[in-house]
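here you go, sequence then predicted model.
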Amino acid sequence: MKLHVGCAMWTLARWQGRLLPHPLPPRERLAAYATWCNAVEGNTTFYATPSRATVEMWAAQAPEDFRFLLKLPKPVTHERRLAPEVFAPDGALHSFFTAIEPLGRHAALWIQLPASFGPTDLPTLAAFLSRVPKGYRYAVEVRHPAFFDGSRGERDLEALLTEADAEWVPFDTTVLYETPPTTDAEREAWSKKPRLPRRTRALTRFPVVRYIGRDDAELTAQGWQPWADITAQWLREGRSPTVFIHTPDNADAPVLARRFHEDVRRRVPEVEALAEPMPVGPPTLF
C-alpha cells in the first residue's frame, strides 16, 4: 500500500545545502528531491513546454514509482480555453504531448482552468476530454465559484469527470485564509490564491489533493488533519492518492510532505514507508 506525497517543485534555493546537497548539476536535482518525496507538481510546463531531451533527463532520474503531475500549457487552458483548435498538429498541445512522452506512466496531466471557466463551458471540457490521448491519467482543477455551491454546475461537472474517468483536483486554501497573514509570503499568497470551499470527494482510483498551509509548520500540520483522515480512508478503499503539501514560502515543504505521510501511516500502518533522504553533506568521522 503506497501513498504519494510531494511539493510544488523539486528545487528551491532555500533547500540548497539544508535539505538537498549543494551544488547539484541539473541531471541530479530531481533524483535528490526524489529521496525526500515520491511525487512532484510540474508547474513550469504551464509557462513553457520543455524539450524532449529535458524530459528524458527527468525520466532518467525518476524512481520506478515516482509520480509527476504536469500542468497543461497556458495557451491550451487559458488562452484557447480548450477550444477544438488546440488539437492542431502544429499547436502547443501536440508539442506538449510529444515532449512528455518519455515519462510514460509516471505522468498524470493537470488541467487547471481559469476562474472564468464556468458551468456553461462544460460542453467544451467534455469534448476536450473525449479527444485527448489515452494512456494518461487526467486531473481537472476548476476555480469558478458555481462549481462549489452545491448547484447543478457542481453536479454536472462531477458527472462529466466521472464519465471521463478524470479526477477533480481540490486546491485547499481554507487554512491559509483562516486567520490574517503574518509573513510577507503569506500576504502574497492572500493576493493570488483562490478562496473556495474545501472539497473532499474522490472520483477515481487516483485522487489528487493540493493543500496549502501557513509558514508556521504547526498550523500547517493542524490544518491538514482532515486530509490525513480522508487520505487514510481512500487507502483503505483501495485508492492510490497523491497529496501535495504547499506553504506560502515552501521553505520546509519536503519536510512537511514527509510529516503528512507519517501522519497517514499512523492511521494506516500498512502504508509503505518513504526512503531515507539523501545526506546533505559527506559523512564525517566525528
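The structure has been received and is ready for your questions.

from now on I want contacts and neighbour counts done on CA atoms only, so please keep to that.
OK.

next, residue 126: secondary structure please.
Three-state assignment for residue 126 (DSSP: H, G, I helix; E, B strand; the rest coil): helix.

the residue nearest the centre of the chain: which element?
Centroid-nearest residue in the chain, with Cα atoms, centre = their mean: residue 41, separated by 4.3 Å. Per DSSP states H and E, residue 41 falls inside strand 39-42.

what residues of the next helix or strand after that strand count as buried?
Counting by DSSP H and E, the next helix or strand C-terminal to strand 39-42 is helix 52-61. Within helix 52-61, the residues that count as buried by 16 or more other Cα atoms under 10 Å are 52, 54-55, 57-61.

show me where the protein has strands.
For the chain, the strands defined by DSSP state E occupy 4-7, 39-42, 67-71, 107-112, 137-141, 167-168, 171-172, 208-212, 242-246.

is it true that residue 33 touches residue 10?
Yes. Judged on Cα atoms under 8 Å, residue 33 makes contact with residue 10 at a distance of 5.6 Å.

and the comparison structure, right after this:
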Amino acid sequence: MLYIGLPQWSHPKWRQWGITSLEEYARYFNCVEGNTTLYAVPSAETVMRWRAMSHDDFRFCFKFPATISHQAALRDCASLTQAFLQRMEPLAERVAQYWLQLPAAFSPQDLPVLWAFLDRLPQGFNWGVEVRHPAFFEKGDIERALNQGLHARGVNRVILDSRPVHSAAASTPAMVEAQRKKPRLPVHAVLTGTMPLVRFIASDDMPQSAGLFHHWINRLSGWSEDHNPFLFLHTPDIGEVHQIVTMLLPVLQRLVPDFTPPPAQPEQPTLF
C-alpha cells in the first residue's frame, strides 16, 4: 500500500483547499511527515489532541527531535529518546515510523554511533534514517556499509529527491531559500526496510517537477506490491503544494486509485 502525504497538515494558504486542521487534512491524505517534532517535543495535551483529530487508518512519520539527532548527535541521549517515545505513546498505533534526519556533519566515522543508537531502540516500531553527508552517496564501501547496516536492522533509508528544486531557475524568494537549504545530493533509491520513505522536493516549475517525478512511478508501484512506501510532496513555498498535487493527480490516482485531494475552494469576493 502506498501512502501519500505532505510535510505538515496545515498552512494559512490551504484555506483554498478547505484545510485548516489535522482533522480536515486526514480526510484526504492518509499520512503526514510530522516535521513539528524536529523542533520541539509536543506537550501531552497536544499529542492527545492529534489522536482525537486523526483516525485509525491515518499514519504519522515523526522526526526525532533535533536535540537527539543534531545537538546530541545520537550520543548520551538515552533519556531524551525515552522521554520522546513515551510522550508519543498515545499515538503509537498510528505512527508508521520514527526517523532520524541526520545533519551533513554526521559522517561515515560516526556509523558506530548510529548502530549503537539504533540497537538501543525498543522493538515493535519501524525506524528510518536520512543521511546527508556526501560520502554516503559515493558508490563504494562507505555507502555499502551504511546500506548493509540499515538492512540488517530492518531500518528504512529515507530517500530525498531534490533534483527539481536544484535544476530550475530560482525566480522567487522561496526558491532561493529552498536551493540554499535543501541538500543537493544524488538520488539513491535503496530499499533497506519495509517502509521506504520518499521526500520529493518540487520546484516552482510544476511541469518540470512532474517530468522528474516520472522516475518514481514504476518504483513506487513495484514497492507497493510487497511493502508500504510513503511519498511526501514538498514545494519551496509549502503553501503552494496544492499545485504539484494537482499536476501529479493523474499519476497519483494510477498509484492509489481512491486518492482524492480536497477540491479547490472558490475565492471569496472582497469589498475593496
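Yep, that arrived. Just so we're clear, the structure is a prediction, and the values are computed from it rather than from any experiment.

related to what we said a few turns ago, of all the strands of structure 1, which lies closest to residue 201 of structure 1?
Between residue 201 of structure 1 and the strands of structure 1, the tightest spacing by Cα to Cα is seen for strand 167-168, at 8.3 Å.

ranking the strands of structure 1 by burial, who's on top?
For those, average neighbour numbers computed from mean count of other Cα atoms under 10 Å are highest in strand 4-7, which has a mean of 27.

that strand vs structure 2, average distance?
Once the two models are superposed, strand 4-7 of structure 1 sits on average 0.7 Å from its counterpart in structure 2 (mean Cα distance after the TM-score superposition for structure 1).

what lines up with residue 105 of structure 2 in structure 1?
Using TM-score structural alignment, the equivalent of residue 105 of structure 2 in structure 1 is residue 116.

residue contacts, that match?
Taking Cα atoms under 8 Å, 6 or more residues apart in numbering as the criterion, residue 116 of structure 1 is in contact with 143-144.

recalculate using a threshold of 7 Å.
Counting by Cα atoms under 7 Å, 6 or more residues apart in numbering, residue 116 of structure 1 makes contact with residue 144.

neighbours of the alignment partner in structure 2 of residue 155 of structure 1, how many?
Aligning on TM-score structural alignment places residue 155 of structure 1 opposite residue 144 in structure 2. Neighbour count for residue 144 of structure 2, taken as other Cα atoms under 10 Å: 14.

if we can go back for a sec, chain center to the strand holding residue 41 of structure 1, what's the gap?
Strand 39-42 of structure 1 sits 6 Å away from the centroid of its parent chain (Cα atoms, centre = their mean, to the nearest Å).

and that strand, which stretch of structure 2?
Using TM-score structural alignment, strand 39-42 of structure 1 pairs with 31-34 in structure 2.

how about stretch 53-65 of structure 1?
Counting by TM-score structural alignment, stretch 53-65 of structure 1 sits on residues 45-57 of structure 2.

ok, stretch 215-232 of structure 1 next?
Counting by TM-score structural alignment, stretch 215-232 of structure 1 corresponds to 204-221 in structure 2.

can you list the buried residues in that stretch?
204-206, 209-210, 212-213, 220-221.

quick one: residues in contact with that stretch.
In contact with stretch 204-221 of structure 2 (Cα under 7 Å, 6+ apart) are residues 164, 202-203, 229, 236, 244, 247-248, 255.

span of stretch 170-187 of structure 2 from start to end?
21 Å (Cα to Cα, to the nearest Å).

buried stuff in that stretch?
Per 16+ other Cα under 10 Å, stretch 170-187 of structure 2 contains these buried residues: 170, 174-175, 178-179, 182-185.
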